[in-house]
Structure formats: structure tokens, C-alpha cells
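*Asks:* Give me coordinates for this.
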Amino acid sequence: MTTDPWGRVDDDGTVYVRTSEGERVVGSWQAGEPEEALAFFRRKYDALVTEVELLEKRLRSTDLSASSAMSSIDKLRTAVREAGAVGDLDSLMARLDVLADRAEERKVEQKQAQENAREQARETKERIVAEAERVAVETTHWKSGGERMLQLIEEWKKAPRADRPTEQALWKRMSAARNSFSKRRKAYFAGLDQEREEVRAVKERIVAEAEALSGSEDWGPTARAYRDLMQQWKRTGRADRASEDKLWARFKAAQDRFFDARNAVFAERDAELRVNAEAKEKILAEAQAEIPAISDPRRARARLRDYQEAWEAAGELPRDVRDQLEGAFRRIEDDVRRAEDAEWKRTSPEARARAKDTVDQLASAISGLEAKLEKARAAGDTKRAKEAEEALDARRAWLAEAEKALDEMS
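*Replies:* From the prediction side, this is the model:
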């Protein structure tokens, strides 16, 4: 009989393995020496050891799920328990028990991780749903709002799943938000269509008025009427794009017909008035050279009247130079008027009387202050004397200016 620490081979070739529960038969060997039999069954044991070691490594270094680990452990336990092998089967069973405990720990860890992942998924989808509800209620920028709603749907699809009841409840809110947004947008555009139709009707009326005026030769009132119609057009708002473009083309065409005709008439008239412009340019040049050199305002006014009569007699000006020439002539008139006003103020009896009264009042005030000064000096009151001197200096300066003004009026 040949023996081994963990088994033996009987004389009849029966092979046994020793375990904590006693010996059991693992096989029979008839083809060779007993040592060969033990070596063969030890190799089977080594194979089991390798499987256990691989499972230990997977459980230690990979994310093998607890359920897969327990399934592998149960299979190995059965394999070890029924193994046709010679070796320390009890130690293998003990290692598998340790692995089972580790698998149970992983089961708890994975369950917690799953719960954490579901909670995170719930928070993520809560955020997505909350934003979708905000878009559904608050957004009035329909294009960007619709794009954002589609983005939120995609974010929902890509987000991890929460537990089934939470998923269902949140999706119900998400779907309701999307439907609410769609209804609000549809209602808005329905109202917008109605509003644009009303605008189109108003602009049809404006265009009809513009077309009716396009042949008018009443230039001034018709031009004002076109300005009023343009203001109405701007205040009315916008119709749909196609109608807006067509109506504007008609409005502009009518307006252009009128103003082109008016401009042609005015251009012909301006050509006829060019000789008037030449005459007035000559009058203006002579007035600009002569009138500013006249120092007597009355003579300047009399000479200006001559130029004004010549100006009126020269006739109407062309539009392109009207403002320039009329403005230059008005500046000459303004200069003469200002010179007359200044002369009147200088020679006015009322103004001279007021100036004389001012001189008399200041002279009287100076006399009073001089008396106060003498009195303060006699009393040795330096403070009052200084105050009187300062007041005298000021009033003497005022008196000099008042006397100068009075002299200029003489």
C-alpha cells in the first residue's frame, strides 16, 4: 500500500483521499504504479487549487458581481466536495468559505452602490424634469425653448435609470411638461397668426390709400399724406413675411411714382429759378460787404430795407440753395436788429435815469461810509474802521463802473 499525507492507494488499486470527515474513495488505478496514481490525483487537486486562486484574484481585483461570485463558489464547493483528487481539500473548502464571506460583503457594497447610483439617477432626472417644467411655464422664446426641450429629452435618455416607480413618476412629469410647452407654443402662434392677419388687413388699406394718391399733383398735401401713411405703416406692426414683402413693394411703388413725378416738376422749376439764385447771390454779397461797415444803426436799417426790397423782387429760389442763401440773408437782418436794440438801450431816457439813480445811490452810500470810518478812527475802533474801509473800496469800484456806463449814454 502506498500513502500520501492526504491520501493513499490500496493494494487493489483503490485510491482514497483523507478529509476531516474521514477517508473516501476518489478513484481506482490499475494501469501503473501506485506513485503514478497519487501523482495523477494530485494534479487534479492542483487544478482545483488553480480554479480557487483564479476566483480569489477575480474577486480581489475586478468588479465581479456578488451573484456571479457566489455562483462560482457554489460550483467549486460541489467540485471540491465530489472531487476525484488527492490533496488538502479541507483547506480549499476553507478558502471558499472566506471567498463566500467576501462575496457577501461585495453583495452589500454593490447593493449600496446600486442604491447610490439610483439616487444619483433620481437627482439627475429630477433636475432634468424641473428644468423642463420651467421651460414649459416660463419660456416665450419658442425656437430656443423647443431646442432646449429636445436637449432635455436626450439628456433623459442618456441618464442612468432610477428605480421603476421613480422612473415612471418622473417621466409622467417630463411628458406633461413637454405637452404643456407644445400647447403654449401652438396657442401663441395661433394668436400670432390672427394678429398678423389683422395687421395684413390694415396694411392693405394703407396700400390702397397710397396707390390712390400716386397720381396726385397736389404736391405739398400729398407728400404730408404719404408721411402720415408711413407712420401708420410703422405703428401697425408686421404681417406674415410673404404678405409683408408684397404689400411693402406695392406701397413703395406707389410712393415712388408720386415722388418721382414731383421731383421731375421741381427739377424743371428749379432750373427756371436758377437765374433768381444768381441775382440773390449778388445782392447777398453786396449786403454782406456794405451793411456791417455802417456804424449808425438807423442808416444800416434804411440800407437793409433797400436790400430786402431787391431780395423780394429777385423772386423764388431753387430748393438746393434756398436754405443756404435765405439763412445768410437772415443773419444780416439779425445783426442789424441787434445793433438797433443795443442803440436803443444806450439812448433810452429810462435807462439813463436808472444809471443816474445808481450813481447817486452809490455816492450817498460812500459819504455815509466815510463818516463811519472817521468816527471809528476817532474812537480807536480798529475793527469797525477796517470794515468801513473794505466797504468803501467796494462801493468806490462800483461807482466808477456806474459813472462809466452813464458817460456812455450821454
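
*Asks:* CA only for contacts and neighbour counts going forward, please
*Replies:* Fine.

*Asks:* what's the distance between the spatially most central residue of the chain and residue 322?
*Replies:* Nearest to the mean C-alpha position of the chain, by Cα atoms, centre = their mean, lies residue 141 at 12.9 Å. Going from residue 141 to residue 322 by Cα to Cα, to the nearest Å gives 52 Å.

*Asks:* same thing with residue 229?
*Replies:* Using Cα to Cα, we find residue 229 at a distance of 28 Å from residue 322.

*Asks:* Please identify which of these two sits among more neighbours.
*Replies:* Counted by other Cα atoms under 10 Å, residue 229 and residue 322 do not tie: residue 229 has more neighbours, with 18 against 12.

*Asks:* For the closest residue to the more buried one other than its chain neighbours, what is the enclosing helix or strand?
*Replies:* Leaving aside its sequence neighbours, residue 229 sits nearest to residue 206 (Cα to Cα, 6 or more residues apart in numbering; 6.4 Å). If you go by DSSP states H and E, residue 206 is part of helix 164-213.

*Asks:* hmm, who's touching stretch 275-293?
*Replies:* 300, 303-304, 307, 310-311, 314-318, 321, 325, 328-329, 332 (Cα atoms under 8 Å, 6 or more residues apart in numbering).

*Asks:* how about the residues you listed, which pair is most distant?
*Replies:* Spanning the widest gap among the contacts of stretch 275-293 are 300 and 318, at 28.5 Å by Cα to Cα.

*Asks:* how much space is there between the nearest residue to residue 58 once chain neighbours are set aside and residue 44?
*Replies:* Leaving aside its chain neighbours, residue 58 sits nearest to residue 64 (6.6 Å; criterion: Cα to Cα, 6+ apart). Using Cα to Cα, residue 64 is found at 26 Å from residue 44.

*Asks:* more crowded one of those two?
*Replies:* The residue with more neighbours, out of residue 64 and residue 44, is residue 44; 17 against 14, by other Cα under 10 Å.

*Asks:* quick one: that one and residue 80 touch, right?
*Replies:* No. Counting by Cα atoms under 8 Å, residue 44 does not reach residue 80; the two are 10.3 Å apart.

*Asks:* Please name the residues that touch the residue nearest to the centre of the chain.
*Replies:* Contacts of residue 141 (Cα under 8 Å, 6+ apart): none.

*Asks:* From residue 182, how far off is it?
*Replies:* According to Cα to Cα, residue 141 and residue 182 sit 13 Å apart.

*Asks:* for residue 299, same thing?
*Replies:* In terms of Cα to Cα, residue 299 sits 85 Å off from residue 182.

*Asks:* Check residue 362 too.
*Replies:* Distance from residue 362 to residue 182, counting by Cα to Cα: 88 Å.

*Asks:* And this one, please, so the two structures can be compared:
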Amino acid sequence: MSEQDSTPQAVAETAPVESAAEGGVEETPKETAAQATPPAVPVASDHPERWGRVDADGTVYVKTEDGERAVGSWQAGEPVEGLAHFARRFDDLRTEVELLVSRLQSGAGDPKHALTSAKHVKEQLAEAAVVGDLKALAARVEHVLEQAEAGMEKAKEAKEAARAQSVARKQALVEEAESIANESTQWKVAGDRLRAILDEWKTIRGVDRKTDEQLWRRFSKARDAFNRRRGSHFADLDRQRSVAKASKQALVEEAEKLVDSDDWGATAGRYKELMVEWKAAGRAPKEADDALWQRFRAAQDAFFQKRSEAFSERDAEFTANAKLKEELLAEAEAIDPSGDLETARQQLYKIQERWDAIGKVPRERIRELEGRLRTIEERVRGAVDAQWRRSDPEAEARVAQFRERVEQFEAQAAKARAAGDKRRTEQAEAQAAQWREWLAAAEQALATR
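*Replies:* Got it, this is the predicted structure:
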């Protein structure tokens, strides 16, 4: 029988062995206290005769500390071939153990798996049908067992440390979630953070079930509390927005009704008040709020556009009125009361009537134009006073005429007042007052004649 020898070469040289003739078993060097691992196990297939023999009847023996132990029988060929066969089987075990050592030293191996494999090899050694340095291999297996147990202990400690770290991380996430649930009013930011905490939570492993369930209940409770508080906030906000929507709807309807008003001052003031009320009403739901605002602004813009057009038209009319009054003033300034005083009074009277009929002028021109007219009126009145002082053959007739004029303008003032025409009321009263002064002067002249 033959077998292909594929066993790797020894990783380290072995120490010299005792002579078989002296009856001793070859021994590996003893490990010193400073050595971390026992010496490497010799490759048995290099010198199988060192570790066993084949007797004349074909029985194969391996040398042990307790003497020789039969491991099998070789009848198929030369004894040396049989010895090499069992040496190669030893080398297979040796290779398995060295692989465990290598993996443990590199950190790539699983200590638990190495421990199980090493125990299995150890159990085989007592009855293993192999030829090789069983003592060295046993020491190597013990080394693997020690390293595997140490590795398992280290892994246990690392696992416990990782568990503690995972617990601490989840504890921190729970405390952050509880803080958010109790304090935050940044609803979107807080909601996004809670979702991020949940995603991170799912990535944390290694927490024992009991602790994990306790922490999860706290996190879930915090998240539910936040959702309830946020839901309550938005429910209140919805109610507020519903009230705001109703208020703004009413403001819009009023604004739309005011569009056609030509009471420019009062309506413009009301629009300003509506704007103040609009701002105080708060926000309605966005879509409704935008639609209502567009209607409100459209109504407001329409009114002020109409007012602007009316004012532009009025300003044009007032400017034309001012020009007409300037022309009247030119006529009035041509009146000569030093000649025919009665004709001068009649001319002034007609000019005053035409003046009133023309209407308003731009505000900035009122004082100028009215002042020029009053100057002319005072000049005529002064001439009348002077004539009265000189002679007054028709004083009684003039008194009657002046009284009639006073009564006429007072009647006009009363009529304009009843019609609500403030401008004409003021004009009629002013003319009545002027004629009343002339009446008083005429009566005084008549009394002292």
C-alpha cells in the first residue's frame, strides 16, 4: 500500500533525539518560561523511524512516554512503506493543529471552534493510529486549548464591552428621545431626529433581550408622547386656522362690497382698518389663506385704482377751475368803484356768482385765489363806505336792498344745508355775512344822517 505524501515541511527544526538503541524515546526540548508557545511539532514523514517501527509480522508501533503502542498492521509492502504511511497520518493531525495555532495567532480563527477542534484532536491522540512525536503534538494541542480558552475569555470580555457600549448608546438615544418628547417644539426637526434615532437604534446589536426591551419601551413611550403632543399642537393650530379663515372670509366680503364706494376718505380709512384686522386674524390654511389674500388685495387695488382715477380727473377739473377763476379775477380787478359805484357792485356780485359756480380749485391755490378776490371785495366795500359817508339820498332803498340780499343768501345757505352741500352752504353764509356788513353800514349811515 502506498500513499501520496502531501504533508508540509516542518515549521521549525527539532532538537536532537536519544538513540533508539539506548531504549529512550526521542524528546522535544522543554519549553522555557519565556517562550509563549511550545516548540513546533517535527514532521514525522521526514524520519518516521524515529517515532515508530514495524516488526517482522507487520505490526506497526509508535513510541510513547509509556513505551510502544501498536497502531496498526502493514502487510501490503515493505515495512518502511508502512511506517511512512502512518507517519503521514500523523502529519495530517499535525497540520490540523498547526492550522489552529496559526489562525489563533493571526486572530482570524474562532476561539470556540478552535477549542472544539483541539479537544477532538486530544481525544484522538490516545488511540490515534499514527506514527510521530505524540508528546510534542499533545503539548501543541494543550497550547491550542489554552490559547482558545484565553481567546474565548477575551472574546467574552470584548463582547461584554461591546454590549455595555451598545447599552450606553441606546440609553443615550432613549434619553435624547425623552428630552425631545418633553421639550421640543421644533416639530419637523424633532420628528426627523426621532426617525434618525430609530434608524440608528436598528443598527445597534449585542444588547441582551431584557435590557433591550426595557430601553425600547422607554423609547417607544417617548416617541408616542411626542406624537401626541405634536398632534395636539396641530389640532389646536387647525382650529385657530379655521377661525382665521372664517374671519378673513368676512373681511374679504366687506372689502369686495366697498369697491364701488365713492366716499373716498371714509372708505380708504376702512380699508386700512381691514388690513389691521387681517394681520390680527392669524394664518388660515395655506391654500385658503393665499386665495383669500388674492381676493382681498384685488378688491383693495380696484378701489384705490378707482380713487386714483377719480382724483386724477378731479385734479384736472380743479386745475381748469383755477384757470377760470384767474380769468374772473382779471375781470374783477378791472372794476372801478370810483365811478359808478352801483355798476361796480353789480359787476362784483355777478363775478361772485360765477366764482361760486366754477367750483373747487387745487388745495394749494385756494389761499392765493381767495385772497385776491377778497382784496377786490374790500376795495369795492371801501368805496361804498366812503360814498355813504359823503351822501346817501337813497339810503333807505339801499338798506331795504341790502336786507333783501342778506335774506336771499341766508335762504340759499339754509337750502344748501338741508341738501347736505357743505361747500355751497359755506359760500352762501360767507356772502350773507358780507351783505350783512353792508346792511349794518347802511343802517348806521341812515341813522346818523
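
*Asks:* Can you name the next helix or strand after the helix holding residue 206 of structure 1?
*Replies:* Per DSSP H and E, the first helix or strand lying C-terminal to helix 164-213 of structure 1 is helix 219-236.

*Asks:* Okay, angle between that next one and helix 164-213 too, please.
*Replies:* Interaxial angle of helix 219-236 of structure 1 relative to helix 164-213 (axes from the mean of the first three to the mean of the last three Cα atoms, to 10 degrees): 170 degrees.

*Asks:* Could you tell me where helix 219-236 of structure 1 falls in structure 2?
*Replies:* Per TM-score structural alignment, the counterpart of helix 219-236 of structure 1 in structure 2 is residues 264-281.

*Asks:* Need the contact partners of that stretch.
*Replies:* With contacts defined as Cα under 8 Å, 6+ apart, stretch 264-281 of structure 2 is touched by 244, 247-248, 251, 255, 258, 261, 300, 304, 307.

*Asks:* For residue 227 of structure 1, give its distance to residue 394 of structure 1.
*Replies:* Separation of residue 227 of structure 1 from residue 394 of structure 1 (Cα to Cα) stands at 63 Å.

*Asks:* That should have said residue 269 of structure 1, apologies.
*Replies:* Going from residue 269 of structure 1 to residue 394 of structure 1 by Cα to Cα gives 67 Å.

*Asks:* So the two - more neighbours on which side?
*Replies:* Per other Cα under 10 Å, whichever of residue 269 of structure 1 and residue 394 has more neighbours is residue 269, with 14 against 11.

*Asks:* Please name the nearest non-neighbouring residue to the more buried one.
*Replies:* Once flanking residues are discounted, residue 269 of structure 1 sits nearest to residue 318: 7.6 Å by Cα to Cα, 6+ apart.

*Asks:* my guess is the one you found meets residue 271, correct?
*Replies:* Yes. Under the criterion of Cα under 8 Å, residue 318 of structure 1 makes contact with residue 271 at 7.5 Å.

*Asks:* who has more neighbours, these two?
*Replies:* A side-by-side neighbour count of residue 318 of structure 1 and residue 271, using other Cα under 10 Å, places residue 318 first with 20 against 11.

*Asks:* for that one, what are its contacts?
*Replies:* 269-271, 273-274, 277.

*Asks:* Kindly recompute the last result at 7 Å.
*Replies:* Applying Cα atoms under 7 Å, 6 or more residues apart in numbering to residue 318 of structure 1 gives the contacts 270, 273-274, 277.

*Asks:* what does residue 255 of structure 1 give?
*Replies:* Residue 255 of structure 1 sits next to 210, 214 when contact means Cα under 7 Å, 6+ apart.

*Asks:* now it: how far from residue 266 of structure 1?
*Replies:* Plainly put, residue 255 of structure 1 is 16 Å away from residue 266 of structure 1 if you go by Cα to Cα.

*Asks:* Likewise for residue 126 of structure 1?
*Replies:* 73 Å.

*Asks:* Those two: who's more crowded?
*Replies:* Using other Cα under 10 Å, the more surrounded residue of residue 126 of structure 1 and residue 266 is residue 126, with 19 against 15.

*Asks:* tell me the angle of the strand or helix carrying the more buried one relative to helix 164-213?
*Replies:* Element membership of residue 126 of structure 1 [criterion: DSSP H and E] is helix 89-138. If you take the same axes, to 10 degrees, helix 89-138 of structure 1 sits at 30 degrees to helix 164-213.

*Asks:* so where in structure 2 does helix 89-138 of structure 1 end up aligned?
*Replies:* So helix 89-138 of structure 1 is aligned with residues 134-183, judged by TM-score structural alignment.

*Asks:* Ok, stretch 195-205 of structure 1 next?
*Replies:* With TM-score structural alignment as the criterion, stretch 195-205 of structure 1 aligns to 240-250.

*Asks:* tell me which residues in that stretch are buried?
*Replies:* For stretch 240-250 of structure 2, the neighbour count (16 or more other Cα atoms under 10 Å) marks 240-245, 247-249 as buried.

*Asks:* and for it, what are the contacting residues?
*Replies:* Against stretch 240-250 of structure 2 from outside (Cα under 7 Å, 6+ apart): 278, 281-285, 289, 292.

*Asks:* Tabulate the residues you listed (TSV), appending distance to residue 341 of structure 2 and neighbour count.
*Replies:* Formatted as TSV, those follow (distance: Cα to Cα, whole Å; neighbours: other Cα atoms under 10 Å):
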residue	distance to residue 341 of structure 2	neighbour count
278	65	20
281	70	18
282	72	16
283	74	20
284	75	23
285	78	14
289	73	17
292	69	20
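
*Asks:* Any chance of these in TSV with distance to residue 85 of structure 2 as columns?
*Replies:* Below are the contacts of stretch 240-250 of structure 2 laid out as TSV (distance: Cα to Cα, whole Å):
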residue	distance to residue 85 of structure 2
278	103
281	101
282	97
283	95
284	94
285	91
289	95
292	100
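
*Asks:* circling back to that earlier point, burial count for the residue nearest to residue 229 of structure 1?
*Replies:* A count of nearby residues for residue 206 of structure 1, using other Cα under 10 Å, gives 20.

*Asks:* repeat for residue 328 of structure 1
*Replies:* Residue 328 of structure 1: 14 surrounding residues under other Cα under 10 Å.

*Asks:* Residue in structure 2 paired with residue 6 of structure 1?
*Replies:* Correspondence of residue 6 of structure 1 to structure 2, assessed by TM-score structural alignment: residue 51.
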